[in-house]
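**Student:** quick one: sequence and predicted model below, then my questions.
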Amino acid sequence: MSPAAEAFARLRAGDARRRTEFTVQKRRAVLKRLASEIRAREAEIMAALAADLGKPAVEVRISEIIPILSEIRHTSRHLKAWAGVRRVRPTLSMIGTRATIRPEPKGTVLILAPWNYPLCLALGPLVSAIAAGNAAVVKPSELAPATSALVAKIVAACLPEDLVAVVEGGVETATALLAQPFDHIFFTGSPAVGKVVMAAAAKTLASVTLELGGKSPVILGPDADLKKAARMVAWGKFQNAGQTCIAPDHVFVPRAQEAGFTKALRAEIARMYGARPQASRSFARLIGAKHFERVRGMVTEAVGHGATLITGGEAEAASRYLAPTVLTHVPADAALMREEIFGPVLPVIAYDDLGAVLAGIEAGEKPLALYVFARDRKLIARICAATTSGAVGVNVTLAHFLHLNLPFGGIGQSGLGAAHGRWGFQAFSHEKPVLENRFAVLDPLMPPYGKLSARLARLVQALVG
């Protein structure tokens, strides 16, 4: 039996027992142990992410540790309410019945984590899965090997082996896991692999949550505060060296503000990372040689076809370093404009007609996030109404990921389903309706049909409209 099949079989064996014995109190206790283990291993976490991605310690704390601990705290606080039986009022034709909704765990679930936030996006969904009462197999990304090994170590140290299993490995391991009949699959990664996951899930009719990506645009209005917009865009774009699914992908700026905005961007990059970002202790590295060559090649191609390099462009293959890079006049058919960049490269596109910008966004694949910088409330409302995206940030980037009272997820090519907080709990739960007959008048509606049945049916129809 393969490690994938063995892990699935071991966890599946406890499904029936967990439905009755894995109470809210026990789930909270498990989550508390996980939080304690994460806090105890902060130094190891920072070392692993430094090894895999060159992440600065502060950035690890902000983007990896705090989101998980916040998810645990928020979930533990609200879990009793989320997991409780909810009574719902009867509709007119159901007078005389009593109806409730009972959340129950889906069973044994699979979490396929990505490499860009390899701790947060492995353990964050696990919090929701445990909160909902499930057992889970977690498959960390092999492209972040130090963090993958640490995830396995953390889980083994604090979670029961019949509740959570970590299975490490590459594509072959992921394929073997996808062949198992999991009850739900939670995948974070690219749209291309998301389609593979969804096709595998279809074979067993497993439900899925897909957190994907796409080219998240930024739109500056004519009245945008250029300095504040530049600061937010630089932070959102260059954190984790641009390897963030909701990072700004490109910026649309009114032509009259193009020079002012790019000047402000240069100033913000220098303020955040110094005159030599390569020497900065605040700037991460690209994940691997293949990804480094891909992103550097996109920059080289764009410049070779007429793009203007405003700042950056420096690269060092040995350390997988690519400087924070800003370009203008990027050709529309360049790879930078066709593909999700997923690196520290930001095209700035001047526009004359906002309507044409909005039409272009709507004509493309739906992005995971869209960012607007403006003061005019009517303009903000117009952009929100004219576009479709997983989320919208107004005068802010990235921060909606941290808001646990908001669902996080995409639409269309950028994802399916939602996560975080209550939405994460619901993703891993089946909301089972229970209808109890107390004194409903149903007998006259049963065969054999006579005059009374006909009159009663007409009466009910008239009452319901």
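**Tutor:** Great, that's in hand.

**Student:** when you work out contacts or count neighbours from here on, use the C-alpha atoms and nothing else.
**Tutor:** Noted.

**Student:** count of neighbours near the closest residue to Pro3 other than its chain neighbours?
**Tutor:** With sequence-adjacent residues excluded and distances taken as CA to CA, 6 or more residues apart in numbering, Pro3 is closest to Val167, at 7.1 Å. Taking other CA atoms under 10 Å as the neighbour definition, Val167 ends up with a count of 20.

**Student:** take the one below as the second:
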Amino acid sequence: MAGEEPKNVFDAEAASSLARELRGTFLSGKTRSYEWRVSQLKALLKLVDDNEQEIVDALRSDLSKPPMESVVCEIGLLKNSCKVSLRELKHWMKPEKVKTSITTFPSSAEIVPEPLGVALVISAWNYPILLSLDPVVGAIAAGNAVVLKPSEISPATSSLLAKLLGKYMDNSCVRVVEGAADETTALLQQKWDKIFYTGNARIGRTVMTAAAKHLTPVVLELGGKSPAVVDSNINIKVASRRIIAGKWGCNNGQACISPDYIITTKDYAPKLVDALKTELETFYGKNPLESKDLSRIVNSNHFGRLTKLLDEDKVSGKIVYGGERDESKLMIAPTILLDVPRNSLIMNEEIFGPLLPIITVDKLEESFDVINSGTKPLAAYLFTNNKKLKEQFAKGISAGGLVVNDTTLHLAVHTLPFGGVGESGIGAYHGKFSFDAFTHKKAVLYRSFHGDAAVRYPPYSYMKLRLMKALIGGSINGIIRALFG
């Protein structure tokens, strides 16, 4: 229409220009100083402090996320990430002195952490503040320039991030690109020094394929079917409350580390179902569709996907609690299903929603085979007081992270790496691990002009060969024998 301003098009040319601009800034050395890194981390902390209510409102708009969840699970964790980085950064940046060997005597050596360069962060919609800015904290702390691509599925938060980062951060080094598939594709065509992607395995493969063209290293934070194994030797009330907190208290199940399904014994399953019902009603009332403490399903596509899982013939008769839905509100009530067939859709796709199937086994040890027969999950949970079972679980289950007698809380421990394994992801972050994710550890060896040994130079001889073998072996006695026979 006449009079309308043309929209800015972000295509491959614009992406290339942006990447060149940020690379130029990085090569100037601006981002490398301790002072610049601290200034940007403080600016990010101020951004969150100054705009907490606006952030809560955006999350409410995108996901109907309860303010409590927004403050604790997004804002609080992000602020803690900034504070940990500010407190530890000087230590993280210091070169690490390491030992040398007799082969290089006299010498000294160190490992020097250096920024990779220009990073691309592609974030997810379910925790759109935390999953956007927590990797950015690591990229900045490590001294990189960074481009953030928020998810278009959470548009209010994406728009807010673009506005606030443009206002608070150094725009010569930190930029936001909004948009959808076309903009992401344009960005992925460029050469980056690190790509950090949070999302599903299907797009993760696309990201990794694009990165391979430039030999760009990646961190892929994906998902998977995270199991919760429940023993009978537990405090059932506490266990039920913690399962509910990890499942429905995390974005109504729309979280990569929410318990995806439960494994328990046939004998114990009815008791567990009753306990979960009781606590769910305590938390969300008799009509959970009216609860203000549950997030909605993010959009109609995901609502349709979840109802398809729920309405499959193999599954529809297995609902023992919940199942109510309201498409106009994009709400699905917390739903428990018992003895779901293992060949059903719900047991072969990541659920990412408020549906919790329970499968039963004769002996709890059989649960290990069930878990290990599938792809490696991002998280795995065990509820038990049995010491031997805890040890077997820790040794026998391969997952991104394990938690015993709770769910999801390992996410909040900054001294633990958070990441996947196999199908659930590549690489890790949080705390020092975020700094490391965007850092190259450069080996540096220092020598003087003293101690120059003729043995390393031609002409070679049998005696030199014997001595070099002894030097490589690092044996003082061997060196003496080589020299004196």
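**Tutor:** Thanks, I have it. Quick caveat: nothing in here was measured; it's all calculated off a predicted structure.

**Student:** the residue nearest to Pro3 of the first structure -> the second structure?
**Tutor:** Matched across to the second structure, Val167 of the first structure falls on Val177, judged by TM-score structural alignment.

**Student:** can you give me the strands in the stretch 301-450 of the second structure?
**Tutor:** Along the stretch 301-450 of the second structure, counting by DSSP state E, counting those that start in this stretch, strands occupy 319-321, 325-326, 331-332, 335-338, 355-361, 379-383, 401-404, 418-419, 425-426, 428-429, 439-447.

**Student:** buried residues of whichever helix or strand comes after the longest one, list them for me.
**Tutor:** Okay, so that is strand 439-447 of the second structure. Scanning forward in sequence from strand 439-447 of the second structure by DSSP states H and E, the next helix or strand is helix 462-473. With burial defined by 16 or more other CA atoms under 10 Å, the residues of helix 462-473 of the second structure counted as buried are Lys464, Arg466, Leu467, Met468, Ala470, Leu471.

**Student:** touching, the first one and Val455? I think so.
**Tutor:** What that stands for is Lys464 of the second structure. Yes - in terms of CA atoms under 8 Å, Lys464 of the second structure counts as a neighbour of Val455; the distance is 5.4 Å.

**Student:** rewinding a little: nearest to Ile140 of the second structure, out of the strands of the stretch 301-450 of the second structure?
**Tutor:** Nearest to Ile140 of the second structure among the strands of the stretch 301-450 of the second structure is strand 439-447; the distance by CA to CA comes to 10.4 Å.

**Student:** other SSEs contacting that closest one?
**Tutor:** Applying 3 or more CA pairs under 8 Å, 6 or more residues apart in numbering; DSSP states H and E, one finds that strand 439-447 of the second structure contacts strand 107-115.

**Student:** over in the first structure, find the residue span the strand it packs on aligns onto.
**Tutor:** For strand 107-115 of the second structure, the matching stretch in the first structure spans residues 97-105, with TM-score structural alignment as the criterion.

**Student:** go on, stretch 213-227 of the second structure?
**Tutor:** Aligned by TM-score structural alignment, stretch 213-227 of the second structure corresponds to residues 203-217 of the first structure.

**Student:** now swap in stretch 396-415 of the second structure and tell me
**Tutor:** Counting by TM-score structural alignment, stretch 396-415 of the second structure falls onto residues 386-405 of the first structure.

**Student:** can you give me the end-to-end span of that stretch?
**Tutor:** 25 Å (CA to CA, to the nearest Å).

**Student:** and if you look at stretch 225-241 of the second structure?
**Tutor:** End-to-end distance for stretch 225-241 of the second structure: 20 Å, by CA to CA.

**Student:** buried stuff in it?
**Tutor:** Lys225, Ser226, Pro227, Ala228, Val229, Val230, Asp231, Ser232, Ile236, Ala239, Ser240, Arg241.

**Student:** ok, now how distant is the residue most central in space within the first structure from Gly169 of the first structure?
**Tutor:** In the first structure, the centroid-proximal residue (CA atoms, centre = their mean) is Glu211; its distance is 4.5 Å. For Glu211 of the first structure, the distance to Gly169 of the first structure equals 21 Å [CA to CA].

**Student:** how many neighbouring residues does Pro90 of the first structure have?
**Tutor:** Neighbour number of Pro90 of the first structure under other CA under 10 Å is 14.

**Student:** in three-state terms, label it for me.
**Tutor:** Secondary structure of Pro90 of the first structure, reduced to three states by DSSP: H, G, I helix; E, B strand; the rest coil: coil.

**Student:** which residues touch stretch 83-102 of the second structure?
**Tutor:** Contacts of stretch 83-102 of the second structure from elsewhere in the structure, counted by CA atoms under 8 Å, 6 or more residues apart in numbering, are 34, 38, 41-42, 107-113, 137-138, 141-142, 431-432, 435, 471, 474.

**Student:** which of those residues count as buried?
**Tutor:** Buried among the contacts of stretch 83-102 of the second structure by 16+ other CA under 10 Å: 38, 41-42, 107-113, 137-138, 141-142, 431-432, 435, 471.

**Student:** enumerate the positions of the strand or helix carrying Val219 of the second structure that are buried.
**Tutor:** Mapping Val219 of the second structure onto the secondary structure by DSSP H and E places it in strand 218-221. Neighbour-count burial for strand 218-221 of the second structure, counted by 16+ other CA under 10 Å, picks out Val218, Val219, Leu220, Glu221.

**Student:** same check on stretch 442-449 of the first structure?
**Tutor:** Of all the residues in stretch 442-449 of the first structure, those buried under the rule 16+ other CA under 10 Å are Pro444.

**Student:** how many residues are close by the counterpart of Trp235 of the first structure in the second structure?
**Tutor:** Correspondence of Trp235 of the first structure to the second structure, assessed by TM-score structural alignment: Ala245. Applying other CA under 10 Å, we find 21 other residues in the vicinity of Ala245 of the second structure.

**Student:** what's the answer for the one 10 residues further on, then?
**Tutor:** By other CA under 10 Å, 22 other residues sit near Ala255 of the second structure.

**Student:** that one pairs with which position in the first structure?
**Tutor:** When the structures are aligned by TM-score structural alignment, the residue of the first structure matched to Ala255 of the second structure is Thr244.

**Student:** give me every residue that touches its match.
**Tutor:** Counting by CA under 8 Å, 6+ apart, Thr244 of the first structure makes contact with Asn116, Tyr117, Lys237, Phe342.

**Student:** over to Asn348 of the second structure?
**Tutor:** Neighbour list for Asn348 of the second structure: Arg342 [criterion: CA under 8 Å, 6+ apart].

**Student:** by neighbours, which of the contacts of Thr244 of the first structure wins?
**Tutor:** Highest neighbour count within the contacts of Thr244 of the first structure, by other CA under 10 Å: Phe342, with 28 neighbours.
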